[in-house]
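[1] would you be able to build a 3D model of this:
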Amino acid sequence: MVLLLPPLWLTFAWRGPLLWSWQGGWAWLANGLAVAAAAGFLWSTRYYDMGVFYGSTQWRTREHAAEDPGGLTLSPLHRHVRHPWYSLGLLILWTRDMDEARLTSALCITLYLWLGSLLEERKLLAFHGKAYARYRERVPGLVPWPGRSLSADEAHALCTRRQARDATPMHDDA
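    Prediction:
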């Protein structure tokens, strides 16, 4: 989060002539998408353990391990894209009017989120093994793509199969 502060500061500190500005119906569409993305972000928090996300659970329990505390779980948004929060953030970011500073910030933040998604992928593969690899083959990382999503039943089966294997003493899912 600290690495996002300089690009955000640039966004508001250095103003210049607009490179593009959404006008008319396009402005309505851009703002509607941004509001929908913000609403999607808020709605999706119910599928995350926000205490673990913020670190308050680890602080309270004095847990210092970096392991994923739960099994593989897929929210409704995860059925369409592997990193929904990053995708929603990118949608908000790129639906704003752009001047040079905002464009620079948008490019830096996009790069940050893309690299972060790659690092997160490595961690998720290590924690969830073949189940995550199968999920990754079917669902795109940041941009939803027609025909590349899971049905609710497929997502449930993928998570259930992983949890059933984890409950047995021997499994080769790593």
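
[2] for the rest of this, base every contact and every neighbour count on C-alpha atoms.
    Noted.

[3] leaving out chain neighbours, which residue sits closest to residue 14?
    residue 101 (5.8 Å; CA to CA, 6 or more residues apart in numbering).

[4] same question but for residue 106, I mixed them up
    residue 93 (6.4 Å).

[5] hang on, the earlier thing: ok, now which ones touch the residue nearest to residue 14?
    10, 11, 12, 14, 15, 16 (CA atoms under 8 Å, 6 or more residues apart in numbering).

[6] and the host helix or strand of the third one, what does it pack onto?
    Assigned by DSSP states H and E, residue 12 falls within helix 5-13. Contacting helix 5-13 under the criterion 3 or more CA pairs under 8 Å, 6 or more residues apart in numbering; DSSP states H and E are the following elements: helix 100-138.

[7] buried set for the helix it packs on?
    100-106, 108-110, 113-114, 117, 121, 124-129, 131-132, 135, 138 (16 or more other CA atoms under 10 Å).

[8] can you check stretch 136-146 too?
    Under 16+ other CA under 10 Å, the buried positions of stretch 136-146 are 138, 139, 140, 141, 142, 143, 144.

[9] just list the residues touching the closest residue to the fourth one other than its chain neighbours, thanks.
    When you say that, I think you mean residue 141. Closest residue to residue 141 apart from its sequence neighbours, by CA to CA, 6+ apart: residue 82 at 4.7 Å. By CA under 8 Å, 6+ apart, the contact set of residue 82 is 136, 139, 140, 141, 142.

[10] please provide the structure for the following sequence as well, for comparison with the first:
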Amino acid sequence: MSGRLLIMLYAITSYAVFLGSFVWAVGFVGNYNYLTAKSIDVGESSTVTEAVVVDVLLLALFAAQHSVMARPAFKRWFTRIIPAAAERSTYVLLSSVILLLLFWQWRPIPIPVWRVEGVAAAVLTGVHWLGWLIALSSTYMIDHFDLFGLRQAVLALRGTDATAQPFKTPLLYRLVRHPLMLGFLLAFWATPEMSVGHLLFAVLGTAYILIGLQLEERDLVAEFGESYRRYRQRVPMLLPRLIGGRRTEETETSARGMR
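    Modelled structure (predicted):
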């Protein structure tokens, strides 16, 4: 029982660190310095060369950790070392810590790329916040607490083995296969004031998402087989078919969140 309680406390701690990193992410990307003192365009000054090198390395560190630990082969190896119920919480904790490191050590490059005002600025700001709303709400459309390791810890506390989540297509998952990533892309790119540093973050973040989704799709096909192949044929990856698209009525499959 003491071990199960430790796993539960560990999961709660990991989730709390995630919440902190998520709030900082919103403030960081949007330059909302009332949320965070340091943001994508506000922080320690440096030369452009130093900033590019440091920022690229920070993004590469996050991409490497986030991708390697998400692969099934790594999970199988890792759960020989730690309890399976703590695997997801460990992934969440390390991802969140690396994000916090990225935000802390980020070197701004505040050279302007574009700046718009008036109605255009209001529209872009609205799309930016819509992106964060899509990203957060999509986690609840599948299983928010499973995605962040709390469900596994609760089941372990009860002495019950975690079972695989069913594959279904709720709400936004009927429009695109990865609404979580769509939300991030909207939040990254929709801004009335784009700087060189922000553009670097958006370009590399987009590249990582597109590459990571290819790995995720491969894992989903391996796990769910023909069900996911049919789902992939009907539903686009990131951009919904707004005109002339076929509506899917399937209810037994769903794109699970990217890991």
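
[11] now the aligned partner of the residue nearest to residue 141 of the first structure in the second structure: which helix or strand?
    Residue 82 of the first structure maps onto residue 177 in the second structure, with residues paired by TM-score structural alignment. Element membership of residue 177 of the second structure [criterion: DSSP H and E] is none; it lies in no helix or strand.

[12] all helices of the second structure, in order?
    Listed in chain order, the helices of the second structure (DSSP state H) span 2-30, 48-68, 72-78, 87-105, 118-141, 144-147, 150-157, 179-189, 196-224, 226-234.

[13] let me have the ones you listed in JSON lines, adding distance to residue 252 of the second structure as columns.
    Shown next, in JSON lines, are these (distance: least, CA to CA, whole Å):
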{"stretch": "helix 2-30", "distance to residue 252 of the second structure": "29"}
{"stretch": "helix 48-68", "distance to residue 252 of the second structure": "27"}
{"stretch": "helix 72-78", "distance to residue 252 of the second structure": "23"}
{"stretch": "helix 87-105", "distance to residue 252 of the second structure": "24"}
{"stretch": "helix 118-141", "distance to residue 252 of the second structure": "14"}
{"stretch": "helix 144-147", "distance to residue 252 of the second structure": "18"}
{"stretch": "helix 150-157", "distance to residue 252 of the second structure": "21"}
{"stretch": "helix 179-189", "distance to residue 252 of the second structure": "18"}
{"stretch": "helix 196-224", "distance to residue 252 of the second structure": "11"}
{"stretch": "helix 226-234", "distance to residue 252 of the second structure": "9"}
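
[14] between these, which one is closest to residue 166 of the second structure.
    helix 196-224 (9.8 Å; CA to CA).

[15] superposed on the first structure, where does the closest one end up, distance-wise?
    In the superposition against the first structure, helix 196-224 of the second structure averages 0.9 Å from its aligned positions (mean CA distance after the TM-score superposition for the first structure).

[16] okay, that helix sits on what stretch of the first structure?
    Against the first structure, helix 196-224 of the second structure falls on residues 100-128 (TM-score structural alignment).

[17] likewise for stretch 128-148 of the second structure?
    Going by TM-score structural alignment, stretch 128-148 of the second structure lines up with residues 34-54 of the first structure.

[18] so what's residue 148 of the second structure up against?
    Neighbours of residue 148 of the second structure in contact, by CA under 8 Å, 6+ apart: 15, 88, 89, 92.

[19] so who does residue 86 of the first structure touch?
    So residue 86 of the first structure contacts 113, 117, 142 (CA under 8 Å, 6+ apart).

[20] where's it relative to residue 142 of the first structure, distance?
    7 Å (CA to CA, to the nearest Å).

[21] next: residue 118 of the first structure.
    10 Å.

[22] residue 4 of the first structure too?
    18 Å.

[23] also residue 16 of the first structure?
    30 Å.

[24] and for residue 157 of the first structure?
    23 Å.

[25] and the closest residue to residue 124 of the first structure other than its chain neighbours, what does it touch?
    Among residues not flanking residue 124 of the first structure along the chain, residue 132 sits closest, at 6.9 Å (CA to CA, 6+ apart). Residue 132 of the first structure is in contact with 72, 124, 125, counting by CA under 8 Å, 6+ apart.

[26] return those of the residues you listed that are likewise in contact in the second structure.
    Of those, the ones still in contact in the second structure (both residues aligned by TM-score structural alignment, their matches' CA atoms under 8 Å) are 124, 125.

[27] counterpart of residue 116 of the second structure in the first structure?
    Under the alignment (TM-score structural alignment), residue 116 of the second structure maps onto residue 22.

[28] can you give me the neighbour number for its match?
    15 (other CA atoms under 10 Å).

[29] for the closest residue to it other than its chain neighbours, give its distance to residue 19 of the first structure.
    Excluding the flanking residues, the one nearest residue 22 of the first structure by CA to CA, 6+ apart is residue 97, at 6.2 Å. Distance, residue 97 of the first structure to residue 19 of the first structure, using CA to CA: 8 Å.
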